[in-house]
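Visitor: pasting a predicted model and its sequence here:
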Amino acid sequence: MSKNLSNSVLYLMSISAGLVVANLYYNQPLLHQMVVEFEVSESAISNVPLATQLGYAFGLLFIVPLGDKVSNKKILQFDFALMILSLIAASLSSTLYLLIISSFFIGFSSAIPQLFVPMVAQLSDDKGRGRAIGIVMSGLLIGILGSRVISGIVGKWYGWRFMFTAATILMVLLFILLQYKLPKIKPSYKGSYGSLLKSIGHYFKTEPSLRLAALRGGLGFAGLSVFWTTFVFLMEDHFGYDSDVAGAFGVFGIVGALGATVVGKISHKYKQMQLIVFSTILLMVSWLIFLFSGYSLIGLALGVIIVDLGLQVLHITNQVSIFSKNPEARNRVNTVYMVGFFIGGAFGTFLGAFAWEHFGWQGVSILGLLIAIAILIVQFLFGPKKSI
């Protein structure tokens, strides 16, 4: 930890990251309600979370790099205005197509938490960097999982539109708080916006370890998206439970997410390869549990804890690795990594919906297991041989 980063500011960024990223996931426990209202198939409604994740990837690509050039306060002003308008549009959508478009811009504007991760990396010293990243990432993942709990309950009692209205009010309040409390960061990049975006390609081309981290992260998040996209359908079809029960399983994921803080504290004590293998084993074990627990709530709960813990170990290991280089370009490096991460999530959403529709829960579980195995394969094929 550095004297430039107080615990109060660190936890504010962690909480804010969770609250903003939650906008991406409110829709998932509500998909069945949307199917009923718009009278479309489950496959068609999966375009809502798909558009949200693609929007997030584009936001990472076009907004987050600005952190190396433009004051974070100015970025917040533009971003929150777009975010609030998009949430309002979603709550008022009269057709599925309008909801999909609104969802894209919700995702696009909700990329702002990814400015916080390079920020805490910049304000921390080498020893405290893993802990700081772990705390922000804990907030981020708790937001992802907690959003499902909240939206599941709100959706059941008040409908899916009310959830987006409530999120709008929350974002207005959060924007006011951040404007007053968040430290102002003066970026060092002096070139044009065009050259800034071009330089992202430079880091992608010249940093094989960054490309590999993005691929690992993308595969990891693809697996998690496969699960959460289809889980609500499993709850409805196999157990007859409403969105509140499906969303409540996010509580078990939060248990796994809290492990991120511990992982961040000890990450500097282990080799990168050890942590990657450990995280991948956790992911594979979780999918084996899912495969044999399609009708067991206890088994599903255990699997949720393990799959989220496994992804967090992998994610923090990746980010500590990429932030150890190129300190002057941490936002752009993070952009490369997170674009890969969420493109993987979008593909996971698409593949998960396809697997569910054609092969059911068994097909979904086998798909998730194959994705986890693929992480190990690419690491052994393309990772540095000296670490093996």
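Guide: Good, I have the coordinates.

Visitor: going forward, measure contacts between C-alpha atoms and count neighbours the same way
Guide: Fine.

Visitor: what strand or helix carries residue 15?
Guide: helix 7-21 (DSSP states H and E).

Visitor: just name whatever secondary elements the helix or strand following that helix is in contact with.
Guide: Following helix 7-21 in sequence order, the next helix or strand is helix 31-38 (DSSP H and E). Counting contacts by 3 or more C-alpha pairs under 8 Å, 6 or more residues apart in numbering; DSSP states H and E, helix 31-38 packs against helix 42-45, helix 208-234.

Visitor: list the contacts of helix 31-38.
Guide: 41-42, 45-46, 95-96, 159-160, 232-233, 243 (C-alpha atoms under 8 Å, 6 or more residues apart in numbering).

Visitor: neighbour count and distance to residue 64 added to the residues you listed, as a markdown table?
Guide: Shown next, in a markdown table, are the contacts of helix 31-38 (neighbours: other C-alpha atoms under 10 Å; distance: C-alpha to C-alpha, whole Å):
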| residue | neighbour count | distance to residue 64 |
| --- | --- | --- |
| 41 | 13 | 35 |
| 42 | 19 | 32 |
| 45 | 23 | 28 |
| 46 | 22 | 26 |
| 95 | 11 | 31 |
| 96 | 20 | 29 |
| 159 | 16 | 33 |
| 160 | 25 | 29 |
| 232 | 24 | 31 |
| 233 | 25 | 34 |
| 243 | 28 | 33 |
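
Visitor: and among the helices and strands packed on helix 31-38, the most buried is which?
Guide: Most buried of the helices and strands packed on helix 31-38 by mean neighbour count (mean count of other C-alpha atoms under 10 Å) is helix 208-234; its value is a mean of 25.

Visitor: and the next element down the chain from that helix?
Guide: Per DSSP H and E, the first helix or strand lying C-terminal to helix 208-234 is helix 243-248.

Visitor: which residues does the closest residue to residue 129 other than its chain neighbours contact?
Guide: Closest residue to residue 129 apart from its sequence neighbours, by C-alpha to C-alpha, 6 or more residues apart in numbering: residue 121 at 5.6 Å. Each residue near residue 121 by C-alpha under 8 Å, 6+ apart is listed here: 129, 132-133, 323.

Visitor: below is structure B, check it against A:
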Amino acid sequence: MRSSSASSPTLAPAHAAPQLTPALVWLMAIACGLVVANIYYNQPLLADIGRTFHLSDSRASLVATLTQVGYTLGLFFVVPLGDKLERKRLILLLLVLAAGAMAAAALAPSFALLIGASLLIGIFSAVPQLLVPMAAHLASDDERGRVVGKIMSGLLIGILLSRTLSGYIGAHGGWRLVFGIGSGAMLVLALILALKLPKDQPDFEGTYASLMKSLSTLTRTLPALRKSALTGAFLFASFSVFWTTLVFFLEGSPYFYKSDVAGFFGLIGALGALAAPLAGKSADTRGPAYAINIGILMSLAAYLVLAFGGYHLVGLVVGVIVLDIGVQATHISNQSRIFSLVPEARSRLNTIYMTAYFIGGSLGSLAGGTAWAHYQWPGVCAVGLSFVAAAYLVNRFYGNAPRG
């Protein structure tokens, strides 16, 4: 594949990296799922956290917002180091720090300390965004989309099942127990990866300042990267609008469910993870643009179903499944497209894309909480639909990205 960088000699050592075996792909997928779960454990617990600290729903949603803000900071300031430092060592360090931040959240005596710990949880949970470009780096050109899709399926299942797990544990053991279990899981995962994950030394030899400066250069010179980043950001904003407010919707009329049922919807939404390998395969064969267009249209349809049928359980379930499939298919295809641009800069490309992506997620959480506080479910659906429309407009009209 063509690279827009003049530094193509760095590709030779990249292909000399350790072999990417099926077992290693599965390990990386599981690791991504376990770590990214840290970001989403809090969503079914927001109402319980609010009751603990006597907060309004909109203020309790700051836990979700600050966690995603922290994740965005980690993406921007930490993930680029994957092109400079030995990746395995960096991943293990972040896992240990994430375990400490999760423990701090479990023990937080005040809401201020909880949101501070939530910010750190987000920063130190950037590990999946080091593992995904690492896998793309180890994979051959003709299987890269499928490999990224498989690993992302683990990440997506982690995102969605984390809500199921935390909702159930939170309902029966309290929200603090969820964070405590998450802390222990990070320590166990660090031990396993220390034994099984291969070393992978990148080729960038400049300073951290020059590494960060190159982010600007890549963004400025790659219109396909900008287009993917903006499309992904708006679509993930629509995703976060829904999942941040779902627990509040389910606790009121007409459902009156508790947090464990809200978490169960994560299990339903996990069907969206099935789209990840299929989207990766489509990116390898038909090019990413096709799956991106289909994903946006599915997200649009999902919000129409949620707006008009969300007060009925069948409509809500259908909306969840279609929304998750649409968002994930678009996400995988966007990543497949950007990883083909400059192979020796995949961590930095992923930084730019995923930073935009989670800025969108943070904006979606904030906008969703505000919409719920003022307009309840109709406001939530209107805001979510607006973000999907923005994604469509960017993907349709912004820039002149090369096809596929």
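Guide: Sure thing, it's come through. In this text, all values refer to a predicted model and were calculated from it rather than measured experimentally.

Visitor: ok so, going back, residue in structure 2 matching the residue nearest to residue 129 of structure 1?
Guide: Residue 121 of structure 1 maps onto residue 136 in structure 2 when the alignment is built from TM-score structural alignment.

Visitor: mind checking how far its match is from residue 15 of structure 2?
Guide: The gap separating residue 136 of structure 2 from residue 15 of structure 2 is 11 Å, by C-alpha to C-alpha, to the nearest Å.

Visitor: also residue 144 of structure 2?
Guide: 13 Å.

Visitor: higher neighbour count, these two?
Guide: residue 144 (22 against 13; other C-alpha atoms under 10 Å).

Visitor: from residue 282 of structure 2, how far off is the more buried one?
Guide: Applying C-alpha to C-alpha to residue 144 of structure 2 and residue 282 of structure 2 gives a distance of 11 Å.

Visitor: next: residue 225 of structure 2.
Guide: Taken as C-alpha to C-alpha, the span from residue 225 of structure 2 to residue 282 of structure 2 is 19 Å.

Visitor: just to revisit the earlier point, where's the match of residue 121 of structure 1, which helix or strand?
Guide: helix 128-138.

Visitor: so that helix versus helix 22-40, what angle?
Guide: Angle, helix 128-138 of structure 2 to helix 22-40, by axes from the mean of the first three to the mean of the last three C-alpha atoms, to 10 degrees: 160 degrees.

Visitor: what's the mean deviation for helix 128-138 of structure 2 versus structure 1?
Guide: Here the mean offset of helix 128-138 of structure 2 against structure 1 after fitting is 0.9 Å, by mean C-alpha distance after the TM-score superposition for structure 1.

Visitor: mean per-residue distance, the helix or strand following that helix versus structure 1.
Guide: Using DSSP H and E, the helix or strand that directly follows helix 128-138 of structure 2 along the chain is helix 144-173. On superposition with structure 1, the mean distance recorded for helix 144-173 of structure 2 (mean C-alpha distance after the TM-score superposition for structure 1) is 0.4 Å.

Visitor: where's the equivalent of residue 376 of structure 1 over in structure 2 relative to residue 297 of structure 2, distance?
Guide: Taking TM-score structural alignment, the alignment pairs residue 376 of structure 1 with residue 392 from structure 2. The span separating residue 392 of structure 2 from residue 297 of structure 2 equals 8 Å under the rule C-alpha to C-alpha.

Visitor: the two - which one has more neighbours?
Guide: Neighbours per residue (other C-alpha under 10 Å) separate residue 392 of structure 2 from residue 297, with residue 392 holding more: 22 against 18.

Visitor: for that one, which residues are in contact?
Guide: 231, 296.

Visitor: element containing it?
Guide: helix 346-397.

Visitor: can you give the distance from that helix to the centre of its chain?
Guide: Here helix 346-397 of structure 2 is found 13 Å from its chain centre; the criterion is C-alpha atoms, centre = their mean, to the nearest Å.

Visitor: superposed on structure 1, where does that helix end up, distance-wise?
Guide: Mean deviation for helix 346-397 of structure 2: 0.7 Å (mean C-alpha distance after the TM-score superposition for structure 1).

Visitor: so that helix versus helix 128-138, what angle?
Guide: Here helix 346-397 of structure 2 runs at an angle of 100 degrees relative to helix 128-138 (the same axes, to 10 degrees).

Visitor: which residue numbers in structure 1 go with stretch 31-41 of structure 2?
Guide: Under TM-score structural alignment, the match for stretch 31-41 of structure 2 is residues 16-26.

Visitor: spatially, which residue comes closest to whichever residue in structure 2 pairs up with residue 79 of structure 1, not counting chain neighbours?
Guide: Alignment note (TM-score structural alignment): residue 79 of structure 1 maps to residue 94 of structure 2. Once flanking residues are discounted, residue 94 of structure 2 sits nearest to residue 124: 5.2 Å by C-alpha to C-alpha, 6+ apart.

Visitor: count of residues packed around that neighbour?
Guide: 27.

Visitor: state the distance from it to residue 79 of structure 2.
Guide: 10 Å.

Visitor: same check on residue 33 of structure 2?
Guide: 17 Å.

Visitor: look at those two and report which has more neighbours.
Guide: residue 79 (30 against 24).

Visitor: what does the more buried one align to in structure 1?
Guide: When structure 1 is aligned by TM-score structural alignment, residue 79 of structure 2 is paired with residue 64.

Visitor: quick one: contacts for that match?
Guide: 111-112, 114-115, 331-332, 335.

Visitor: superposed on structure 1, where does whatever helix or strand residue 121 of structure 2 lives in end up, distance-wise?
Guide: Using DSSP H and E, residue 121 of structure 2 sits within helix 111-124. Comparison of helix 111-124 of structure 2 with structure 1 after fitting gives an average deviation of 0.4 Å (mean C-alpha distance after the TM-score superposition for structure 1).

Visitor: read off where that helix ends up in structure 1.
Guide: The aligned range for helix 111-124 of structure 2 in structure 1 is 96-109, by TM-score structural alignment.

Visitor: report the buried residues of the matching stretch.
Guide: Going by neighbour count (16 or more other C-alpha atoms under 10 Å), the buried part of stretch 96-109 of structure 1 is 96, 99-109.

Visitor: ok, now stretch 192-201 of structure 1?
Guide: 196-197, 199-200.

Visitor: just the closest of the residues you listed to residue 90 of structure 1, please.
Guide: residue 197 (29.7 Å; C-alpha to C-alpha).

Visitor: the residue lying closest to the closest one once chain neighbours are set aside - how many residues pack around it?
Guide: Nearest residue to residue 197 of structure 1, sequence neighbours excluded (C-alpha to C-alpha, 6+ apart): residue 65, at 7.2 Å. When neighbours are defined as other C-alpha under 10 Å, residue 65 of structure 1 has 26 of them.
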